[in-house]
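give me a model of this one.
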Amino acid sequence: MTVDELTLTGERADLLAALGKARHFLRFTTRDLTDEQAATRPTASQLCLGGLIKHVTEVERGWAAFILEGPSAMGDVTEVTPELVEQRTREFRLLPGETLAGVLAAYEEVARRTDDLVARLPDLDATQPLPSAPWFEPGARWSARAVLMHIVAETAQHAGHADILRETIDGAKSMG
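Presented below is the predicted three-dimensional model:
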């Protein structure tokens, strides 16, 4: 059975609804754009719409893997190196050879897998230790629920960024 065929209620339905709404607004900001527009960085930030989709895809993919595999899925970061900064910078850009359609398709696949995970995960209270990184409290653990709420928050935050970028590109708004 697919997630669409399952009848979810309660917390899982609420998590999927919140995530679905945030994803919708993020994707909606890219409607009718060319690859060139999706790669444009129209504000003082280095963000572009295609890069935001790529970033959110990788964030969701990584955190879903964390729920299943623990901190090894994300790797430890002992220090912020120039290589790590470059990797993150590339994640926020639509690179040569990448297309908006391609990053949206990858996002759709990751979203489908995450939705399936939410529907089938035996225990939302199950915890994993966070990987070592300067931005995580040492020894902290997150439940699957906390991870999913983080994915919702991250997606919604970047949907807001995307809305500003889109309005700057051509005046189109996601709401209003």
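
C-alpha only now, for contacts and for neighbours.
Will do.

the closest residue to Gly75 other than its chain neighbours: what's it in contact with?
Using Cα to Cα, 6 or more residues apart in numbering and skipping residues adjacent in sequence, the residue nearest Gly75 is Pro131, 6.4 Å away. By Cα atoms under 8 Å, 6 or more residues apart in numbering, the contact list for Pro131 reads 71-72, 74-77.

repeat the analysis, applying 10 Å as the threshold.
66, 70-78, 137-141 (Cα atoms under 10 Å, 6 or more residues apart in numbering).

Proceed likewise with the subsequent sequence, for comparison:
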Amino acid sequence: MTTATATTTATELSDLLGTLALHRGFLRHTARDLTDEQARQRPTASELCVGGLIKHVAETERSWLRFAIGGAELMEMPDYSSDQDRDWGADFRMVGDETLEGLLAAYEETARETERALQDLDLNTAHRLPEAPWFESGASWTVRRVLLHLIAETSQHAGHADIIRESIDGQKTMG
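This is a model prediction of the structure:
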């Protein structure tokens, strides 16, 4: 790789990670000063809650990071024996003894892991997507595309969290 190519790639990675960090920050800001009880609340027509969205985004980021590193096989979640047994709704709720502080700490650790791992990956490396009805059959995504997806996912859920937060106590992330 030439020096110019390496610099361009480093700048692109820096830009992508910076954008992801910005949207992670919006999501974390939305949760600022909430109690665990408030973070569990579902004050809209949706089943979503602020704490559950943070939990979901962190798990989604961990899953896609595994994909970026090793493809669909590594992406599979090791905590579940089969998707049929999985409580998908629990991914979007605070359950058991989960706390907002604990979910935010796990999200911070996920962000650090993502940023460390991506320093060693080539943005052009591509892996075949897992077979799923929502993916084009046989399609592949590059590490770059994974990062763009994480930015979109985080942004979308930060917006959801902002609406929920405004419904709880009138606070808004922006404005």
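
could you point out the helix or strand that follows the helix or strand hosting Arg28 of the second structure?
Taking DSSP states H and E as the criterion, Arg28 of the second structure maps to helix 3-31. Going down the chain from helix 3-31 of the second structure, the next helix or strand is helix 36-40, by DSSP H and E.

helices and strands around that next one, which ones?
Judged by 3 or more Cα pairs under 10 Å, 6 or more residues apart in numbering; DSSP states H and E, helix 36-40 of the second structure is in contact with helix 50-70, helix 100-118, helix 143-169.

nearest residue to the middle of the second structure?
The centroid of the second structure falls nearest to Val57 when counting by Cα atoms, centre = their mean (3.2 Å).

give the contact list for the nearest residue in space to that one that is not next to it in sequence.
For Val57 of the second structure, ignoring the flanking residues on the chain, the nearest one in space by Cα to Cα, 6+ apart is Thr154 at 6.3 Å. When contacts are counted by Cα under 10 Å, 6+ apart, Thr154 of the second structure touches 20-27, 53-54, 56-58, 60-61, 148, 160.

just the buried members of those?
20-21, 23-24, 26-27, 53-54, 56-58, 60-61, 148, 160 (16 or more other Cα atoms under 10 Å).

helix/strand/coil for the nearest residue to Ile169 of the first structure once chain neighbours are set aside?
Distance criterion Cα to Cα, 6+ apart; nearest residue to Ile169 of the first structure, sequence neighbours excluded, is Pro42 at 6.3 Å. On the three-state scheme (DSSP: H, G, I helix; E, B strand; the rest coil), Pro42 of the first structure is labelled coil.

so which of the helices and strands packed on helix 36-40 of the second structure comes closest to Gly175 of the second structure?
Gly175 of the second structure lies closest, by Cα to Cα, to one member of those: helix 143-169, at 11.0 Å.
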